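In: how would this look folded up:
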Amino acid sequence: MWTRAPSCDDLCEPRNKDGALVTGLSFEPLTPTSFLERAAAVFARRVAVVDGELTLTYTELWDRVRLLAGGLSGAGVRPGDRVGLLAANGHLLLESTFGVPAAGAVMVPMNIRLSPGELAYIIDHAEVSVLLHDDEHAELAAAACAGSRARPRRVSGGEYEQLLAGAEPLLVRVDDELSPLSINYTSGTTGRPKGVVYHHRGAYLQALAMALHTRLDAAGGYLWTLPMFHCHGWCFPWAVTLAGARHVCLPKVDPPLAWRLIRTHRVTHLCGAPTVLTSLLAHPDAPTGPLEPRLLACVGGAPPSPALIARALRAGIDVIHLYGLTETYGPAVICQPQPEWSDLDAGELAAVTARQGVGNVIAQRIRVVDEQGGDVPADAATIGEIAVRGNDVMVGYHRDPGATEKAAPDGWFRTGDLAVLHPDGYVQLVDRAKDVIISGGENIASIEVENALVSHPAVEEAAVVARPDAHWGEVPVAYVSLAAGASATEGELIQHVRDRLAHFKAPKAIVFGDLPKTSTGKIQKNVLRERAATGRPAPEI
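Out: Take a look at the predicted model:
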């Protein structure tokens, strides 16, 4: 039977002369901006940012962040106002991730691959008053603002520097750690994007979790292969900063440049979707043995295949598998390595590492639930939906209480991902609910078929979707990109799958070519489903 834990009132009752409870000795509102304030004191002269020819120490970064806060205040931004961010990975976006909350404002990071109309919707829905953007995306920013009702003030790269030059340093202290820090918009592949509200406490704790699980420290270097605008780069802007490590900026995934930066700046960490790691490993500059220092790749956004993990291990790259959503500040689940895994051979290690895992250090227990909300047995076979709650789950959807209630009908957020629970407590994705293919009454998990395809040595990437079929209802169709210099026929790959899975799970057709992807490197299955349904080429990405 549960009983109430004793409160501070019960034990010590620290009160002032007026009888009010004193909490100042034991409580300070949590905010990720405080990580940079500390880093500027502890790691003052260490390199904080490398962005092309620009290098900033932690003292210089902290100074620029406070000047940005002062400049925004001088431009009329008040605490609680929304400030949009539209930029590629670089010092402007990194500084804004600290500088906007330092002004007391709420960040609205935006995907640089969205159309002007989509960005205009976000600007209006979030009520953005100022839009910070780099020069590269000036035309896109102008078109988005012109199409919006809000018509926010635009501050470009050059104007951004003028804003800082004419400002007085400012730091607005956070009084309420549960107040909004940012509004992050979902991809909107099934309708209008939803605004996911983060609070200061969640971002602070998630950053701590990422730093701990990935073993970041002051000697490390982090390469920005993951867009900072995506879930605030899984909270790594703050995680890297709290550790005093180096931010090495990369505006877009460019394998030869990435390997050059990794070796030049002694990069120890990077993050991205499986396709990012695939593209890096496929390049001739990829290592054939461990780098010095050793490189850790944090992979999420889609389940990495055991074949990809095995390929990374052969190249001397450690892999940590992470799972999460925009609604969970990025990775809420980590495939926590166990000491005894070191005794496994490469194939066995790749198989256990491909699972999604357990809740990260600040998360509650990750559940797999049935349609009634009950827990499924931990038998690695019974399929249910992943449900999460805790400090690393969103406050809710901005201006959409109906969607918030629907997503968490019983106080547990439903992710939309189907999974099984292993006896050791690790969850493993079976598929997205919308990606399960039902053919002749049989369920086919697209992930299972994709893993079978990429185990063929000629296959670099694969995505499997449903195609309508008059007889079976729908059948699996595979879209495949081959490794450089490799060849394979449709019949050869279909037989390869049939040799490993039940025949009804094998693709009925295979289409060869490049796969459409989001800005974060995730394969756009919604585009492929449209292509399979209509038989027409997909829209240009």
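In: CA atoms for contacts and neighbours, from now on please.
Out: Fine.
In: What's the separation between residue 449 and residue 203?
Out: Residue 449 is 36 Å from residue 203, where distance means C-alpha to C-alpha, to the nearest Å.
In: what sits against the residue lying closest to residue 317 once chain neighbours are set aside?
Out: Excluding its sequence neighbours, the residue lying closest to residue 317 (C-alpha to C-alpha, 6 or more residues apart in numbering) is residue 295, at 5.4 Å. Residues counted as contacts of residue 295 (C-alpha atoms under 8 Å, 6 or more residues apart in numbering) are 267, 268, 269, 270, 316, 317, 318.
In: this one next, for a side-by-side:
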Amino acid sequence: MTTRGAGGATDRCTGTFGLLERVAGEVPDRLALVEPFVRGLTFAEWLHDSVALAARLSEAGITSGMRVGLLFDRRNWIDLCVAYFAVQRLGAVTVTVSAGAPASVRDFITQDAGISAWIAADPSPVGNGPGGDPYQVLPVEPPGCGDRVPPPATTRPEQTADILYTSGTTGLPKAVVTPHALFTEVYARPPSAHGGIGPPILHAFPIGTAAALMMLYAPFQGIDGPGLTHPITRAVAALPEFNTNDVCKAVADCQVTLLFLTPAMLAHLTTLTSSQREMLASLEVIHCGSAPLNPAHVERIRRMLPSVRVVNAYGTTEAWPAMVEMPSAGADPDVVGRPARGTRIRIRSLETGLVVGPGVHGRVEMSCPRFRGRRSYLHDSVPSKTFLPDGWTATGDIGHLDEEGNLHLSDRVSDVLNVGGEKLSARPVEIALLSHPMVEAAAVLGLPHPRLGEYVAAVVVLRPGRTSLNDIRVHLLERLPPKQIPRRVFAVGSMPVTENGKILKNDLKNSIARGEGTLSELR
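Out: This next block holds a predicted model:
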């Protein structure tokens, strides 16, 4: 999909596709998308190719309101972005799924979202529909813009533009609906209002995640946040595959100053060689999100790359665009930052259900009242406990606000252990484990106990070398009260994780219950 057309005249489109039309009209020759070491696309070319592909999709029977699955990975970043807005131009609904997702997850999303056709970089079959017939799979072909370009669909602000699935770390993924209005409100500022043109953003977020969706829209507004003096227009580049050397080569090749990673990916940068550090000379900010940061990893990055700032971002798929950011992450592992511009945070007591003041723990709720549009669940048939009627969104996290307005997170609601009737938080135990020099990754679980209901257990991934259960226990006793010390600690070769690095604790519990050989209790 490398057509170098000028975009051509099209009828003005409403909804999300109007964002691409507007920017392509204002800055047609500005670089928008990059596949490192391969190619780039200007806004005019992006518009041209999306219109051309929309014509092909229309001929194949894609119409307004249909739900279309996009099966891609980062190696096809430009093709994904073109296909996404081709679907949006027709008024159809995009459902983006990573090509690397397990078949079971892909099949669940196919059925749950009611996908009737797929667009795939790899045109191999993606499964069968409810009646047993294969789904329609439309390959991504070099588009040729003919005479049969359909008029753009008319979309209502409240109409569904996109269905995004949560990570599913605590159960089945949930389908989160985004209306056109929310995208068009968030990305309303035209590029001409920006402070200039910057080098490309580089990201490695897995396709199908909320973070990757933000990167798809980022060229329309630029980035305005910690580490950047002025909002500036930037193209967005995606790493085809994540490995340390490719990160360094892509940063050097594109002179990247802003890098977006998951915390699991940040861990790989803690073993940089001297030559790799030189390749990162242009880098100013590493922006992390999607999972808690390991403070030890942040400290190692600071020692190796003293001029680079690690920025922590916290939010949820459901609450977006509400966001919390910390411009200098890692000093206190509990602090995730302060509300970003336009975001409000409040804490609601789990016991009384009332909103509480600074220093009191409870469920974190977020809102972004300057935007009228908001997300919702696809299958909510009753009033949701997540999307509250007053415009606030309840997260699955427990925390508190301090007097300065900083948000401190203590745990996920689903990770609070009930040990003999006493509620214990898993997060402080995990932080204490991660501070041990031999622990690379850690997860704390509540396992069944006949008398207590649950007991505290830990699963760790150890670095190469020698250690013992007693060594880890001594380390924890110096940092935690006795009631938080795990009764059992298991060592595994690797953690089961989602594509964005979140640990699948239910999988760990099931593995322990099955007594699988990959788990061995430290002696």
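In: Next, the TM-score between them, please.
Out: Overlay of the two chains. TM-score (TM-score structural alignment, normalised by the length of the second structure): 0.82; 485 aligned residues with a C-alpha RMSD of 3.2 Å.
In: of the contacts of residue 295 of the first structure, closest to residue 395 of the first structure?
Out: Looking at the contacts of residue 295 of the first structure and their distance to residue 395 of the first structure, the nearest is residue 270, at 27.8 Å (C-alpha to C-alpha).
In: who's more crowded, residue 449 and residue 203 of the first structure?
Out: Taking neighbours as other C-alpha atoms under 10 Å, residue 449 of the first structure and residue 203 compare with residue 203 leading, 32 against 24.
In: Alignment lookup: the more buried one to the second structure.
Out: For residue 203 of the first structure, the aligned position in the second structure is residue 183, judged by TM-score structural alignment.
In: I figured its match hits residue 16, correct?
Out: Yes. Between residue 183 of the second structure and residue 16 a contact is recorded at 6.5 Å, counting by C-alpha atoms under 8 Å.
In: Please identify the helix or strand for residue 55 of the second structure.
Out: Per DSSP states H and E, residue 55 of the second structure falls inside helix 43-59.
In: what's near enough to touch the most centrally placed residue in the second structure?
Out: By C-alpha atoms, centre = their mean, the second structure has its centre lying nearest to residue 211, at 3.2 Å. For residue 211 of the second structure, the contact set (C-alpha under 8 Å, 6+ apart) comprises 205, 289, 290.
In: Helix, strand or coil: sort out it for me.
Out: Of the three states, residue 211 of the second structure takes helix under DSSP: H, G, I helix; E, B strand; the rest coil.
In: Could you measure from it over to residue 349 of the second structure?
Out: Counting by C-alpha to C-alpha, the separation of residue 211 of the second structure from residue 349 of the second structure is 29 Å.
In: still on that earlier bit, out of the contacts of residue 211 of the second structure, name the ones that lie in helices.
Out: If you go by DSSP state H, those have nothing in helices.
In: Including neighbour count and distance to residue 501 of the second structure, could these go into a markdown table?
Out: Putting those into a markdown table (neighbours: other C-alpha atoms under 10 Å; distance: C-alpha to C-alpha, whole Å) gives the following:
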| residue | neighbour count | distance to residue 501 of the second structure |
| --- | --- | --- |
| 205 | 28 | 10 |
| 289 | 20 | 10 |
| 290 | 23 | 8 |
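In: Take the residues you listed and write them to TSV, including distance to residue 88 of the second structure.
Out: Converted to TSV, the contacts of residue 211 of the second structure look like this (distance: C-alpha to C-alpha, whole Å):
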residue	distance to residue 88 of the second structure
205	22
289	27
290	26
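In: What range does the helix holding residue 55 of the second structure cover in the first structure?
Out: Using TM-score structural alignment, helix 43-59 of the second structure pairs with 58-74 in the first structure.
In: So what touches the matching stretch?
Out: With C-alpha under 8 Å, 6+ apart as the test, stretch 58-74 of the first structure has contacts from 36-37, 39-41, 43-49, 95-96, 98-103, 163-171.
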